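>>> no FASTA, just this:
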């Protein structure tokens, strides 16, 4: 049994909320071992922001959406690095949700943006599954949704790598800006 980051996509926004409620039941019935779950919307406003509409920490650690693994994932997607690297799916990849496109994704960030397209609402769950059938039954058979499962350790590593790149980029940009300002000041003095 391994921990997974499970991304679920539905045709209708209300199905994400219904799945949120039904997954809570699966948790209380001990059919899944959930850690965190969030209803996530890819806002359709041209700026490619993701927002967490509802959040649950199953562990009792009182994580808020912002300081959770899901919150970090969403924060990177909507942050400067996500915009710089074009991880938002809407205008770049179109609305296609076909399996080949998902399999071709290079990063966890691309998986999320391809699963939850611009203007769509989905669900992200971090859980351990002894048996994936209860979740598959609910999401695919009862609600007609799609599921992508990613290895938790891979997601965690990509988030760490993205944070490192964000810091390096910020440091480099600040140094470059300071160098330009210094050059301008030196030219004005001469």
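That came through, no problem. Bear in mind the structure is a predicted one, so any value in this text is a computation, not a measurement.
>>> make it CA atoms for all contacts and neighbour counts henceforth
OK.
>>> for the longest helix seen in the chain, buried residues please.
In the chain, taking DSSP state H as the definition, the longest helix is helix 152-189. For helix 152-189, burial by neighbour count (16 or more other Cα atoms under 10 Å) applies to 152, 155-156, 158-159, 162, 166.
>>> packing partners for it?
Judged by 3 or more Cα pairs under 8 Å, 6 or more residues apart in numbering; DSSP states H and E, helix 152-189 is in contact with strand 3-9, helix 69-78, helix 80-84.
>>> list the contacts of the top strand by length along the chain.
What stands out as the longest strand in the chain, according to DSSP state E, is strand 33-42. The contact list for strand 33-42 (Cα atoms under 8 Å, 6 or more residues apart in numbering) reads 16-17, 20, 27, 48-59, 65, 68, 70, 113, 116-129.
>>> ok, stretch 86-93 next?
Where contact means Cα under 8 Å, 6+ apart, the residues beyond stretch 86-93 that reach it are 48, 77, 82, 95, 109-110, 113-114, 117-118.
>>> any chance of the residues you listed in CSV, plus neighbour count, distance to residue 183 and secondary structure?
Shown next, in CSV, are those (neighbours: other Cα atoms under 10 Å; distance: Cα to Cα, whole Å; DSSP: H, G, I helix; E, B strand; the rest coil):
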residue, neighbour count, distance to residue 183, secondary structure
48, 24, 36, coil
77, 26, 34, helix
82, 20, 31, helix
95, 16, 46, coil
109, 23, 38, helix
110, 21, 39, helix
113, 23, 41, helix
114, 25, 43, helix
117, 26, 44, coil
118, 24, 42, coil
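>>> take the one below as the second:
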């Protein structure tokens, strides 16, 4: 058995819902640990309107892999990858950025364009053919990446996000300090100018 994270896409949003509903009542669901329909609206916002957990019934448990994955893709990293934005991310995968093309998170983020949805699944499969056939029955396509690979990328992404947040906070502190210093310099310049103007008026009065 191999653990995967899989994203299945379909010709339209309604078919994705139909397939997800059928999946929960299909023998194929034995290979699915958790899953959810993930949508990206016209503004690029990511939502999870429907989820499934094999152990706990409907709903995605807090802290589940699907929830964490959606959280990552819906956060700052997702904005960078294009998941949380309406803009195209084609520039991120051009020839001189070959390293990013192998990224599971990048690949997943590209599968849900603005206004569309997809099934995001955590699976445990000895043979991927059954789920492949199920998705193909609904004219869909499925992309899998090993669970360990996705978890490693999420960990790296979260670490990078923390570092970026810390760097942004430090930059903000430095900017605020610079702004205060500039404001004080401007105030001193203003006071010197007013002082000089008073001196000039006094000199003119006695001239």
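Noted; the coordinates are in hand. Worth saying up front: this structure is predicted, and the values here are computed from it rather than measured.
>>> drop the TM-score for these two in here.
Overlay of the two chains. TM-score (TM-score structural alignment, normalised by the length of the first structure): 0.80; 175 aligned residues with a Cα RMSD of 2.5 Å.
>>> coming back round to it: please identify the most buried of the helices and strands packed on helix 152-189 of the first structure.
Ranked by mean neighbour count, these are led by strand 3-9 with a mean of 22 (mean count of other Cα atoms under 10 Å).
>>> show me what it is packed against.
Strand 3-9 of the first structure is packed against helix 108-115, strand 121-128, strand 146-151, helix 152-189, with contacts defined by 3+ Cα pairs under 8 Å, 6+ apart.
>>> quick one on the thing from earlier: the longest strand of the first structure vs helix 108-115, what angle?
Taking axes from the mean of the first three to the mean of the last three Cα atoms, to 10 degrees, strand 33-42 of the first structure and helix 108-115 form an angle of 60 degrees between their directions.
>>> which parts of the following helix or strand past strand 33-42 of the first structure are buried?
Sequence-wise, the next helix or strand downstream of strand 33-42 of the first structure (DSSP states H and E) is strand 50-57. Within strand 50-57 of the first structure, the residues that count as buried by 16+ other Cα under 10 Å are 50-52, 55-57.
>>> now do stretch 14-33 of the first structure
Using 16+ other Cα under 10 Å as the burial criterion, the residues of stretch 14-33 of the first structure that qualify are 15-17, 19-20, 23-24, 26, 31-33.
>>> now, these that are in helices?
Of these, the ones assigned to helices by DSSP H are 15-17, 19-20, 23-24, 26.
>>> now those residues as TSV including distance to residue 173 of the first structure?
Formatted as TSV, those follow (distance: Cα to Cα, whole Å):
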residue	distance to residue 173 of the first structure
15	42
16	39
17	41
19	42
20	41
23	43
24	44
26	47
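>>> and which of those is nearest to residue 184 of the first structure?
Of all these, residue 16 has the smallest distance to residue 184 of the first structure: 53.4 Å, by Cα to Cα.
>>> so the closest one makes contact with residue 124?
No - between residue 16 of the first structure and residue 124 there is no contact under Cα atoms under 8 Å: 9.6 Å.
>>> picking that back up, counterpart of the longest strand of the first structure in the second structure, which residues?
Using TM-score structural alignment, strand 33-42 of the first structure lines up with residues 31-40 of the second structure.
>>> likewise stretch 112-122 of the first structure?
Counting by TM-score structural alignment, stretch 112-122 of the first structure lines up with residues 108-118 of the second structure.
>>> what does the matching stretch contact?
Residues contacting stretch 108-118 of the second structure (Cα under 8 Å, 6+ apart): 7-10, 12-13, 16, 37-44, 73, 78, 81-83, 85-86, 89.
>>> centre of the chain to that stretch, how far?
11 Å (Cα atoms, centre = their mean, to the nearest Å).
>>> again with stretch 19-33 of the second structure
On the basis of Cα atoms, centre = their mean, stretch 19-33 of the second structure sits 26 Å off its chain's mean C-alpha point.
>>> gap between whatever residue of the first structure lines up with residue 152 of the second structure and residue 109 of the first structure?
Per TM-score structural alignment, the equivalent position to residue 152 of the second structure in the first structure is residue 157. Distance from residue 157 of the first structure to residue 109 of the first structure, counting by Cα to Cα, to the nearest Å: 12 Å.
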